[in-house]
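Colleague: With the input below, show me the fold.
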Amino acid sequence: MKLNIDYQEKFQSRHIAPNQADTAQMLKTIGVNSLDELIDQTVPAGIRLKAPLNLPVAKSEFDYLNTLKQTASKNKVFKSYIGQGYYDVIVPGVIQRNILENPGWYTQYTPYQAEIAQGRLQALLNFQTMVIDLTGMEIANASLLDEGTAAAEAMFMQYSLRKNQNANTFFVSQELFPQTIDILKTRSQPYGIELQIGDHRTAELTDNMFGAIVQYPAGDGEVYNYADYAAQAHAKGIKLTVVADLMSLVLLTPPGEWGADIVVGTSQRFGVPMGFGGPHAAFFATKEEYKRSIPGRIIGVTIDSAGDYALRMALQTREQHIRRDKATSNICTAQALLAIMAGMYAVYHGPQGLKLIAERIHGLSVLLSDSLTQLGYEQLNDTYFDTVKFDLGVLAGPIHAEALNNEMNFHYKGSVATISVDETTSVEDIKTMVRFFAKVKGKTLNDVSFDDLKANVNSIIPAELQRTSAYLAHKLFNSHHSEHEMLRYIKSLEAKDLSLCHSMIALGSCTMKLNATTEMVPVTWAEFSKMHPFAPVDQTGGYMQLFDELNNWLSEITGFAAMSLQPNAGAQGEYAGLMVIRAYHMDRGEGHRNIALIPSSAHGTNPASAAMAGMKIVVVKCDDNGNIDVADLKAKAEQYKNDLSCFMVTYPSTHGVFEESIIEICEIIHQNGGQVYMDGANMNAQVGLTSPANIGADVCHLNLHKTFCIPHGGGGPGMGPIGVAKHLVPFLPGHAVVDIDKGKSIHAVSAAPWGSASILIISHAYIAMMGADGLTNATRYAILNANYIKARLHHHYPVLYTGVHGRCAHEMILDCRSFKPFGIEVTDIAKRLMDYGFHAPTVSFPVAGTVMVEPTESEPKHELDRFCDAMIAIRHEIDAVEKGLSDKIDNPLKNAPHTAAVITANEWEHPYTRQKAAYPLPYVAAYKFWPSVGRVNDTYGDRTLICSCPPLTDYEFEESEVTTPEYGT
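Modeller: Predicted coordinates for the structure are as follows:
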């Protein structure tokens, strides 16, 4: 027997689920003879690529990890004392293994279906409680993207709340981290906000200021008493934002106690690796009176249909979809997974554990300061938490060299060096520093009374700045300190959440596809996770190679000249792309071009992002088939041709169709002096078949957390890099700290130079292992799977829009509006799907009363069939209501989801059986996922807004005597 020794397993066969036999059956159901025929009927011939993608040969999973290890070895992981908002941490193993590396947590979707998301909702409520307690504020959100953009969101919130509409100056302390100032410059320009950057101790607060922002501790480590400054600001009607170090607030007086109106920062120090810049969860806390102006998502306490404790997203959770161009924020992706990790870090350590960690950090910085002062070095900070600042004079060069010899990185600015101590620093590390600082002066460690200093370390924080208030007093933060208890707590929450581990999540526009284990493994390798984003460039060779390869591959896939990897969410990519277009027009002396044409069907972040970029929105109509009305577009492009900046388009359309007129649309915009911005949300239907540049776009952002397999993580992280045509390359985002300027770069749009760098590895792995053929097949099978579902369901649910040959792209909209006269809402279908073991598709977007279904290429035929069987069974349940065979009010849809408590209760008074409620199809018994709460009461939650873990004695129910579960879980 001849053996095949050249065999190498192809990763695409693991990623793309339907096998050959299943594919044949699916094509037969659809009514075509081949996959090529289906693609020809779906994707217009005029936009198809003429040649296959030019990408490296696909690697096997084994080979990829071996190759990546070689790349990773080019990163030199020195001990980092750079600080500047990024610190090395100790990630508790129980959190790393059971959350960060656990698909039960990282494959969850944003918790829009609260009944099957109670675990992560509780974890995010823990995060909010932690932030509220440590900052001394009254309310907090469930995370933002990073510290710099959180500061920018605070500036916008202050601007929108200003009483003096003529006030347009924002005071910025010169001691903010430079990357934060950089982002404030970016965000302020389109609104005409004037930044006054200076010293808060000497700058005058004036009547034309609407807000001010300071850092606590300051960027160079100094801890100022801002109480008088806050009082002076308030006397002038100026609101104060404080950028705070969360770990320092364990020891320092919280900003909420001395006058802050908003407190922002990063929770990275709470057990989240540096990862060369991210992802990290920012926090945003403020006063109760501003609760309806908070950007991002807020988790709130409510009750379910039984009157029991339940959680859901509260208030304006996606206000950009409602307010569109009037929105003050375009935030769509948070950093849920990282916020959950940070909250769990606080749960695991508790208030006493955090205090010991903070005291140790502060103590080691005092020991370092005292030791170097004894050697004759001048320490410049009077008060500090973790960062000591020295003017090294002529010894700066030798100290720098010695630090590198000892594999240590400090932060340097001229002759001044700052050294930031973190959780991983040891006494031996301090001793090593003292030893080489002594060496440079011709001395030795014996010239320092090190042991005596070590034995007598005292806090140098003045009494008036020392924290006296309690924090994390809730029982939740005082119960789970052994690993057994912590593991069981994490698993108890995980068990309440439906993820891709359980079943298909067929969310239109959200692309919930396989997040392969091999793609995820390298994220926690030390060579990637322990890198500081401002490490010297000669230490970052591995990352630079990875970025270069990813840039080249994504440029090939999109057809563009270059990418910026900096935007760390899809909406950030939108904003960055629009700011690049704005800079291009200004550079050509056409800064007056500020009209953005946007289709009425567009994702809500499109008009929100355009408004934030200083543009005026003109809406373009869609026709009865859901396509862009070309005549209306042409008329408006010509009407505004002197001021036209851009046209924002999603392709395939938000309606799930490859519009035949797309090339004509792009030409119309170009003929009238505008640029075409393509929203890359639907790139999963483009890759390998067409490309944004081939179609005619000038800019496109890519949702790497959709098309390129970065997991959604329960609501984040995301990544939204942008690709641009050659004429826009010079304007790609730069950075204040790391030189990535393209010549005419706009200021930074994210805090780190390459955004959430550590998760770029996931998309790099996906492309490398799929290769050109695999990526193209992924697109083809995404279209196949969608059209298979359409073929099975269109007799039961009308498909709202299709292409000229009756095909959908990679997603479709099922019309459920005809059920409304019989009392059945689309929400009822969404909740009933939970009883069948499924997360609902996207509900009421982009058309109210519909569901948008996107199966992805990763789902096998039998899973598609399970979903279709469930949808068909639900349609029969609706038929029963329509025909009067089922009660209009008391039926399985209106009462869904059915919990185990309801099914097993002694009393059952419904006209349908328990079996019908819990096990509506035979397969459900084997796959049963029990929602942990009944249908949540949104109205109650908004009426009695509680956004932190409620004390058991204070929480009262209006509709039930049921006791709240202990610990609020």
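Colleague: From here on, just use CA atoms for contacts and neighbour counts.
Modeller: Fine.
Colleague: which residues in the stretch 51-200 of the chain form strands?
Modeller: 79-80, 139-140, 169-173, 194-198 (DSSP state E, counting those that start in this stretch).
Colleague: Any chance of TSV for those strands, columns distance to residue 518 and mean neighbour count?
Modeller: Formatted as TSV, the strands of the stretch 51-200 of the chain follow (distance: least, CA to CA, whole Å; neighbours: other CA atoms under 10 Å):
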stretch	distance to residue 518	mean neighbour count
strand 79-80	28	22
strand 139-140	36	28
strand 169-173	44	23
strand 194-198	46	16
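Colleague: Among these, which comes closest to residue 783?
Modeller: When these are compared by CA to CA, strand 139-140 sits nearest residue 783, at 41.0 Å.
Colleague: Show me what that closest one packs onto, helices and strands only.
Modeller: The contact analysis (3 or more CA pairs under 8 Å, 6 or more residues apart in numbering; DSSP states H and E) places strand 139-140 against helix 118-135, strand 282-286.
Colleague: rerun at 10 Å
Modeller: When contacts are defined as 3 or more CA pairs under 10 Å, 6 or more residues apart in numbering; DSSP states H and E, strand 139-140 packs onto helix 118-135, strand 262-266, strand 282-286, strand 298-303.
Colleague: Redo these as CSV? Include mean neighbour count and distance to residue 594.
Modeller: Formatted as CSV, the helices and strands packed on strand 139-140 follow (neighbours: other CA atoms under 10 Å; distance: least, CA to CA, whole Å):
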stretch, mean neighbour count, distance to residue 594
helix 118-135, 28, 38
strand 262-266, 29, 31
strand 282-286, 28, 31
strand 298-303, 26, 33
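Colleague: One more, please, to line up against the first structure:
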Amino acid sequence: MMPGRIIGVSLDSAGKPALRMAMQTREQHIRRDKATSNICTAQALLANMAAMYAVYHGPEGLKEIADRVHGLASVFAHGLKKLGTVDVPELSFFDTVKVKCVDAKAIADAAYKKEINLRIVDSNTFTVSFDETATLGDVDKLFEVFAGGNSVSFTAESLASEVETSIPLGLARKSPYLTHPIFNSYHTEHELLRYLHKLQAKDLSLCHSMIPLGSCTMKLNATVEMIPVTWPEFANIHPFAPTEQALGYQEMFKDLGELLCTITGFDSFSLQPNAGAAGEYAGLMVIRAYHLSRGDSRRNVCIIPVSAHGTNPASAAMCGMKIVSVGTDSKGNINIEDVRKAAEAHKNDLSALMVTYPSTHGVYEEGIDEICKIIHDNGGQVYMDGANMNAQVGLTSPGWIGADVCHLNLHKTFCIPHGGGGPGMGPIGVRKHLVPFLPSHPVVPTGGIPTPEKTQPLGTISAAPWGSALILPISYTYIAMMGSKGLTDASKIAILNANYMAKRLENHYPILFRGVNGTVAHEFIVDLRGFKQTASIEAEDVAKRLIDYGFHGPTMSWPVPGTLMIEPTESESKAELDRFCDALISIREEISEIENGKADINNNVLKGAPHPPSLLMGDAWTKPYSREYAAFPAAWLRGAKFWPTTGRVDNVYGDRNLVCTLLSVSPMAEEQAEATA
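Modeller: Sure thing, here's the model as predicted:
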């Protein structure tokens, strides 16, 4: 029942250790309403930043930082006792000192004038926290505040030798920590830089080629959009800083919210949800709060078409909803009559419809407005998943279509980088009648307003009032620079690119779904299911062979098993689209050789892919095809080649042999060598 993801150790085709995501079949896209988590964007980039902080400082460095932070807090507490103007309770503390006084606000106001924020707990109590950015000079400024304008006869530095630890001996850690060599090797800037670059070299990114993941919108993250993230004015501010000290942020929140309302046709936005999955959860909870405010506590049924985004059923299950699935027709469109029957059958307990537009099948639903009307006529609300908003912006909008709630993946449509899992933002837009129920926050009010009927907002969705606010300038910059015409052109080009690729590939692979006019939306599905019968080739084989061509595989076997879903976005040039199509066409020729008996059905270049240097440069080569063809199947690879670091990973071994604590390099190699033997 653990939420999230587990990374375990498996083996590759040469018996080498290889890390992989284990137990993938429990994930939300596959298990749907049976999933234990709706996690979509896992904030991995932020987790990596925290991890690298530990890698750089190591166990000794972290302890040194902790000792210094505790030392500053101890000097502060000792100095206050010497001043005698306030009371410092005899409490154990690490970095935060509790202070009792006659008038907490007066002291906080005096500190404010010296550009120091103190946390007021009540009229006679406040706390002061220190971290590694604090200095002895900061402590001296605090002493001046508490001296009430009188001179201070000592300095923080002079008290340093007098203080003792306030941490009880029973709480002092005795066990070792961060013992892996990774945390004990890279403690200079050069060493850390080289380690990071070594890791970076293993990742196939947009620096190398297009990433055609369907429903993920891996588009350009322009440098000019990224620059504001580095500005101290955005980066070095506490999420609970007084709002008057963050007026720039407040202006951006307001402007961005208004821009998103214009784009979507909604009346208000909450910027709090931290990811698309969090946005889904927040949107459904808004709908739930709305129904409860009307006394409709029985409304807990959520209708979800099979063409909806993969996290939708998991999100609905997390909200305690009963899920009713409806199917699609042969063209991939939602079966409207199935929706009508389901809505009428549950008209007394219908809560919502979750729909993705354009659908995850890559087509515009011709009857989407009728579907919305059916739900509304039966007392439900329409939740639209914003995963495919890249095909709507400037051309249509969720509000115009008839949706009541929609989340936007700012990390997809609006250019925040999200490869590898984060950071993401999933703001939700709502119609006027749902505005009172938007997420709020107990520390800083952010949205949701109590109405005369005493209905309340749903509460918090993220720990911080505006989620990962630091990355919002990326989307704000993108929208501001593109303008309405630029955003509309981007949608048009994304759709054009997808249709161009589908047209180039249709004579080589079946294209699974098309709209009534024979076109696709911004993404399309390539059907590989027939090759299992003719050549024993599956979607995974094609995806792995694409690595040899220098491409990340498209979304595999979702939403339809045995297929690849491709989304080119508007960012890619025709030359890059052609290069990817050429790779798939070349792979189709490789499949033909198997079908024609020219290549072995069990031992061929697709089953052997990918081909890492360790395999290609080995003394023995037993493959029925050449090393050269394995590594350089296309001419362009001679000029620039992305080399995979492992061969085909054994998925079953990884699931059956979970190793979730990474061993030291040499012991791990020895253990895996023994397992292989």
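Colleague: Any chance of the helices and strands packed on strand 139-140 of the first structure in a markdown table with distance to residue 565 of the first structure as columns?
Modeller: A markdown table is the format used below for these (distance: least, CA to CA, whole Å):
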| stretch | distance to residue 565 of the first structure |
| --- | --- |
| helix 118-135 | 28 |
| strand 262-266 | 21 |
| strand 282-286 | 19 |
| strand 298-303 | 28 |
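Colleague: Any idea which of these gets closest to residue 231 of the first structure?
Modeller: strand 262-266 (14.3 Å).
Colleague: Kindly name the residues of the second structure that line up with the closest one.
Modeller: Counting by TM-score structural alignment, strand 262-266 of the first structure lines up with no residues of the second structure.
Colleague: Count the neighbours of the aligned partner of residue 538 of the second structure in the first structure for me.
Modeller: Using TM-score structural alignment as the criterion, residue 538 of the second structure maps onto residue 825 of the first structure. For residue 825 of the first structure, the count of nearby residues is 18 (other CA atoms under 10 Å).
Colleague: re the thing from before, of the helices and strands packed on strand 139-140 of the first structure, which approaches residue 239 of the first structure most closely?
Modeller: strand 262-266 (8.1 Å).
Colleague: what inclination does that closest one have with respect to helix 118-135?
Modeller: Here strand 262-266 of the first structure runs at an angle of 120 degrees relative to helix 118-135 (axes from the mean of the first three to the mean of the last three CA atoms, to 10 degrees).
Colleague: Enumerate every residue touching the aligned partner of residue 497 of the first structure in the second structure.
Modeller: Under the alignment (TM-score structural alignment), residue 497 of the first structure pairs with residue 203 in the second structure. By CA atoms under 10 Å, 6 or more residues apart in numbering, the residues touching residue 203 of the second structure are 420, 552, 642, 643, 644, 645.
Colleague: ok, average deviation of stretch 346-360 of the first structure from the second structure?
Modeller: Stretch 346-360 of the first structure: mean distance to aligned residues in the second structure after superposition is 0.7 Å, counting by mean CA distance after the TM-score superposition for the first structure.
Colleague: So which bits of that stretch are buried?
Modeller: In terms of neighbour count (16 or more other CA atoms under 10 Å), stretch 346-360 of the first structure has its buried residues at 346-351, 353-355, 357-360.
Colleague: Tell me which two in the residues you listed are the farthest apart.
Modeller: 347 and 360 (19.0 Å).
Colleague: thinking again about what came up before, quick one: closest of the strands of the stretch 51-200 of the first structure to residue 751 of the first structure.
Modeller: strand 169-173 (16.3 Å).
Colleague: Any figure for the gap between the closest residue in space to residue 333 of the second structure that isn't next to it in sequence and residue 387 of the second structure?
Modeller: Residue nearest to residue 333 of the second structure in three dimensions, not counting chain neighbours: residue 365, with 5.8 Å by CA to CA, 6 or more residues apart in numbering. Residue 365 of the second structure is 15 Å from residue 387 of the second structure, where distance means CA to CA, to the nearest Å.
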